[in-house]
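# generate a structure from the sequence data that follows.
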Amino acid sequence: MTDAVPTPPATLVIFGATGDLTRRLLIPAIINLTRSGLVGDDLHILGIGIDQGDDEMLRGKLDDFLAGLGGDQPLSKDEAWLRLRKRISYLAGDFTKDEIYGEIGKRLNGNAAFYLAVPPRFFGEIVERLAANKLTTEGENCFRRIAIEKPFGTDLASAKALNAQILSKVAESQVYRLDHFLGKETVQNLMTARFANMMIEALWNNRYIDNVQITAAEIVDVGSRGAFYDATGALRDMVPNHLFQLLAMIAMEPPNSFDAEAIRNEKSKVLKALRVYTPEEAKTHGVRGVYTAGKLNGADITAYHDTPQVAPGSKTETFVALKLYADTWRWAGVPFYLRTGKAMTARDTEIVVTFQPVPFAQFRETEVNRRLPPNRLIIQVQPDEGMSMEISIKSPGLSVDTVPVSLDFRYADQFDIGKMTGYESLIYDLMIGDQTLFQRADGIEAGWAAVQPFLDLWAKEGEPEAYAPGTMGPACADELIERDNRHWHDIGAIAKKT
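Next up is the predicted model:
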């Protein structure tokens, strides 16, 4: 981002300004952009919230939070924050009433972006009220954009309805549907790694790739989010958004340019090509689990079913694993194994591309029928962003035998990215009008279509299989992949090496 131009003058209106997302991620990201010169003194932030107070109330809340960041040099004392702080204002009011929108209109003069850091049930209503009060009307030199956090819908029908509601009031070009995973450096680097390196792209097809695994594992439990999580579950929370976006970037065809629409076209094609299973197929291609009570890293974990605000007899899953296919010429026959869960062995989001094994091991001291370990490309999204390539080499000594080794790259070894939240690129692109990293309506709906058979099946029958905290998930997840004579990549393996 060092060669990027500063954002144009604008007002960023944040609905839900006193919430957790704003103080933990949005404001630190804007501070980083300010420090790097990508946001100037002509960006103003207008916070909207239900809490009573004035400008200093919001600034003070942010001061208190930022004081706990940065170690010996608190972020609350950072020069970039002190510059930004002066340009933050606050409006208290009910954003389900028209009165607050009239007040917002009085504060706007030119470009504006509206960030909906609020519960999903308010997305459609806020957009409708913004439009009704003419706050979304664009001029020749005046943009009006809307950033919407996930989850975008709870199933295919609700996603279609929400898209229809929003797009009846504003154009698709004004809507920025966020997935914060796409702000990660490694995720953005996927396209560069593929399309700037012939040695990778030449092998990127079903002739050379055996399978792809995408994992998003968390060590945290549901905690105080019982009410939200019980209505959502692991599949809705992670698969049609986070994991499918990673899958789309892995499986997309080379775009004819790096224009936003060209890239989004190719990503949407992948999501539309995901095989939609019959109810019977869904039974054998998806499994789910729920964590029990136990210990994790020395701490006691309460069983999900005993979590406050989780309904008695809940069948909500805290773990899900799927086997999917993208029915395209490039990926025909290559399974994509996806899994995500809470209270697992390690915090680990990664993509593992396993290549086909060599057909014949013609080495002395090596049995002819021995299968050498396959090459793997491991793309680590978090926590230690980077890439590893697993290859085989000759072991030292007089005999000719092979051993696996890993060629590793870590972003932190080469670049200073330690203070990034992952939202910097997304906020910057929102303000300059680049939709490359944002989801489009058709892609959202295609993702929900692919998981709808599992949602329908699990709503009618079966219960999640129990798994202990600190494990790699339920036994049924291992069975899902092992019946194909494959195995899951070890969660946290990269972190263990470092």
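
# only C-alpha atoms from now on, for both contacts and neighbour counts.
Noted.

# state the distance from E479 to H285.
The gap separating E479 from H285 is 11 Å, by CA to CA, to the nearest Å.

# same thing with A161?
28 Å.

# pretty sure T34 contacts A80?
Yes. Contact criterion CA atoms under 8 Å: T34 and A80 qualify, at 5.8 Å.

# before we move on, the earlier item: neighbour count: A161 and H285, which is higher?
Per other CA atoms under 10 Å, whichever of A161 and H285 has more neighbours is H285, with 16 against 13.

# contacts only, for Y90.
Going by CA atoms under 8 Å, 6 or more residues apart in numbering, Y90 touches L46, G47, I48, G49, G53, D54, D55, L58.

# which residues of the stretch 201-350 of the chain fall in helices?
For the stretch 201-350 of the chain, the helices defined by DSSP state H, counting those that start in this stretch occupy 226-230, 233-238, 244-251, 260-273, 279-285.

# which elements pack onto the first one?
Right, the one you point to is helix 226-230. The helices and strands touching helix 226-230, judged by 3 or more CA pairs under 8 Å, 6 or more residues apart in numbering; DSSP states H and E, number zero.

# here is a second sequence; please produce its structure as well for comparison:
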Amino acid sequence: MKDKMNDCPGVAKDVKSSDPCVIAIFGITGDLARKKILPALYNLFKMGLLNPRTRIIGIGRRKYSNIEYNEYIKSSATDAAGAESQAAADFIAMNDYCCADFNLPYEYAGIKDFLKKTAVKYKICDFLYYLSTPPADFERIITLIHDSGLSKPDFLDISCAGAFVRVVIEKPYGYDIDSAKSLNRKVLSIFSEDQIYRIDHYLGKETVQNIMIFRFINGIFEPIWNQNYIDNVQIRVFESEGIGSRANYFDRSGIIRDIIQNHSLQMLSMIAMEPPASMDADSVRNEKLKVFQSMRPFDGSNPSSSLAAGQYAAGEIGGAPVPAYTDESNIDKNSETETFAAIKLLIDNWRWAGVPFYLTAAKRMPERLTEVIVTFKPAPHLIFNNFCHVSEQVSNKLVIRVQPDEGISLKILCKKPGFEMGLHTVSMDFNYSSAFDGALPEAYERLILDALNGDATLFMRSDEIEAAWDYITPILNCLKNREVKVKKYAAGSLGPELCGFFGLNIC
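I've put the predicted structure just below:
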């Protein structure tokens, strides 16, 4: 039976539904909008968290009639079972389409007129611009939003005291430290920091959010959450898929830019941060920034001591053959883009001095999983060695499973039943699906609602972005200059040579 005695349920009134807003999605016909943003908005609407007076304006180059666009919204936002429901019909009615090329300056007169007429008609003053576009377009779109007068709500002919304009920018935010700084300069010259919502959807995942609850509410863990008791921390982001239709983007980026620079480092910051003074956005982000600023710079004089890289060759996933990376569509046969990377990272502060953090990310692994493994130091003396013939030290492990099967498990050793003194590793498990009723909210649902409500806690601040790129850029330069060899590993394998590279089985 579930223990309800100490529940702090977070009563429904604390979940603030959004005020009416004009949400303009640049790149509405792209995969991100179709697969993530529109379904998230629809689910928020069904839950009563998206104000029914909200208007969603899709902006894209594709030509649609009203009927065609309504069908696009229906097929994107709703599942087959609910496509004909009244909720689906009401949501579809909240959507309009503005056909325009958002990269062309002269198109913004039409975009501005469309948004203005919508806002005046429905008496809405607040605007959220969502850049669901290729990263190369971010700076240009931001500039054109400003040049056309859309960066402030005063372009409307109605009174709008206290109104807001906010912008959501997807990752990757920059390509390296120089491009990230350039983008920050441009965006911050137009919008203030509290108007900018740089999104990393991993921060919206329940298990990632739970890291702070786990650490700072449960008093048994914080006293041992330091270099005195923790031996190492692994952060693993594995995908069984290849690159799919993202060849042009991925071959230019690689797994370090795609995963480690953002998802992995954000999870690291939440594992390693000090307790914030409060849960307001800046208090949390200040502590995350301190982690990034404490990371020891990458040692370029001996790169192979803290970096391993690989690229998948042909192999099998789930019993089916899959091609090598260089045989994927639109990939150069001589490409050396990494699809596997493992980084050994140190944090030079009192809490974490000497504790290695291993950040590993890869494509074409045997299974899809994201998890954090905290390995504690072993007992100082094995008094049972004479009985159990333990050949090596044994350690407890705390595993935070982000996906799939979200949950937390603590691995401990116990005695096997019987007359002999035998040891066996067992898990004390918490699983979201068995502990709570109902499905977990999707990350984009939480983050979009937070952006509408002005809560930036789970979004990345400009100084966080630059600090992360400041650490990662020398690693990218090392690979670019071929100072570390990109080795091959068979798709569907764990790559034992790579996984044991630091003298630890990091896979």
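
# TM-score for the pair, please.
Superposed pair, TM-score by TM-score structural alignment, normalised by the length of the first structure: 0.92. Supporting alignment: 481 aligned residues with a CA RMSD of 1.9 Å.

# returning to what we had before: closest to K184 of the first structure out of the helices of the stretch 201-350 of the first structure?
K184 of the first structure lies closest to helix 244-251 among the helices of the stretch 201-350 of the first structure, at 10.9 Å (CA to CA).

# whereabouts in the second structure does the closest one align?
The alignment of helix 244-251 of the first structure onto the second structure (TM-score structural alignment) spans residues 265-272.

# compared with the first structure, how much does the matching stretch deviate?
In the superposition with the first structure, the average deviation recorded for stretch 265-272 of the second structure is 0.4 Å (mean CA distance after the TM-score superposition for the first structure).

# before we move on, the earlier item: what is the most widely separated pair among the contacts of Y90 of the first structure?
Pairwise over the contacts of Y90 of the first structure, using CA to CA, the maximum falls at L46 and G53, 13.2 Å.

# show me the contacts of Y90 of the first structure that map onto strands.
Mapping the contacts of Y90 of the first structure onto strands (DSSP state E) picks out L46, G47, I48, G49.

# report how many residues lie close to the first one.
Just to be clear, that refers to L46 of the first structure. 20.

# who are the contact partners of it?
T11, L12, V13, I14, I88, S89, Y90, L91.

# residue in the second structure matching E261 of the first structure?
Match for E261 of the first structure (TM-score structural alignment): D282.

# ok so I213 of the second structure is a strand residue?
No. I213 of the second structure: not assigned to a strand; according to DSSP: H, G, I helix; E, B strand; the rest coil it is helix.

# for the aligned partner of it in the first structure, give me its contacts.
In the first structure, I213 of the second structure lines up with T192, judged by TM-score structural alignment. Residues in contact with T192 of the first structure (CA under 8 Å, 6+ apart): none are found.

# state the distance from T192 of the first structure to Q452 of the first structure.
Relative to Q452 of the first structure, T192 of the first structure is positioned 32 Å away (criterion: CA to CA).

# how about T11 of the first structure, what's its match in the second structure?
Match for T11 of the first structure (TM-score structural alignment): V22.

# state the distance from its match to Q86 of the second structure.
The gap separating V22 of the second structure from Q86 of the second structure is 22 Å, by CA to CA.

# the strands in the stretch 351-498 of the first structure, which residues?
For the stretch 351-498 of the first structure, applying DSSP state E, counting those that start in this stretch gives strands covering 376-382, 386-394, 402-410, 465-467.

# end to end, how far does stretch 9-26 of the first structure reach?
One end of stretch 9-26 of the first structure sits 18 Å from the other (CA to CA).

# how much space separates the aligned partner of E479 of the first structure in the second structure from P366 of the second structure?
In the second structure, the residue matched to E479 of the first structure (TM-score structural alignment) is F501. Distance check for F501 of the second structure against P366 of the second structure: by CA to CA, it reads 19 Å.

# ok, D463 of the second structure next?
36 Å.

# V22 and Q86 of the second structure: which is more packed in?
Just comparing V22 of the second structure and Q86: by other CA under 10 Å the higher neighbour count belongs to V22, 24 against 10.

# give the contact list for the more buried one.
Neighbours of V22 of the second structure in contact, by CA under 8 Å, 6+ apart: T54, R55, I56, I57, L115, T118, A119, I124, C125, D126, F127, L128.

# now, which of those lie within helices?
Among the contacts of V22 of the second structure, the residues falling in helices (DSSP state H) are L115, T118, A119.

# run a quick neighbour tally on the second one.
Looking back up the chat, that one is T118 of the second structure. 17.

# between the contacts of L46 of the first structure, which has the most around it?
V13 (25 neighbours).

# what does stretch 455-474 of the second structure contact?
Taking CA under 8 Å, 6+ apart as the rule, stretch 455-474 of the second structure contacts 173, 176-177, 180-181, 184, 193-194, 197-200, 203-204, 261-262, 265, 279-282, 284-285, 288-289, 292-293, 295, 297-298, 300, 447, 450.

# what's the distance between A303 of the first structure and A459 of the first structure?
Where A459 of the first structure is concerned, A303 of the first structure sits at a distance of 21 Å (CA to CA).

# and N241 of the first structure, by the same measure?
20 Å.

# cool, V239 of the first structure as well?
V239 of the first structure is 17 Å from A459 of the first structure, by CA to CA.

# surely Q393 of the second structure and F376 touch.
No. Here Q393 of the second structure lies out of contact with F376, judged by CA under 8 Å, at a distance of 11.2 Å.

# comparing those two, which residue is more hemmed in?
Shown here are Q393 of the second structure and F376; by other CA under 10 Å, F376 has more neighbours (21 against 12).

# enumerate every residue touching the residue most central in space within the first structure.
Closest residue to the average C-alpha location of the first structure: F181 at 2.9 Å, with CA atoms, centre = their mean. Residues in contact with F181 of the first structure (CA under 8 Å, 6+ apart) are V187, H242, G422.
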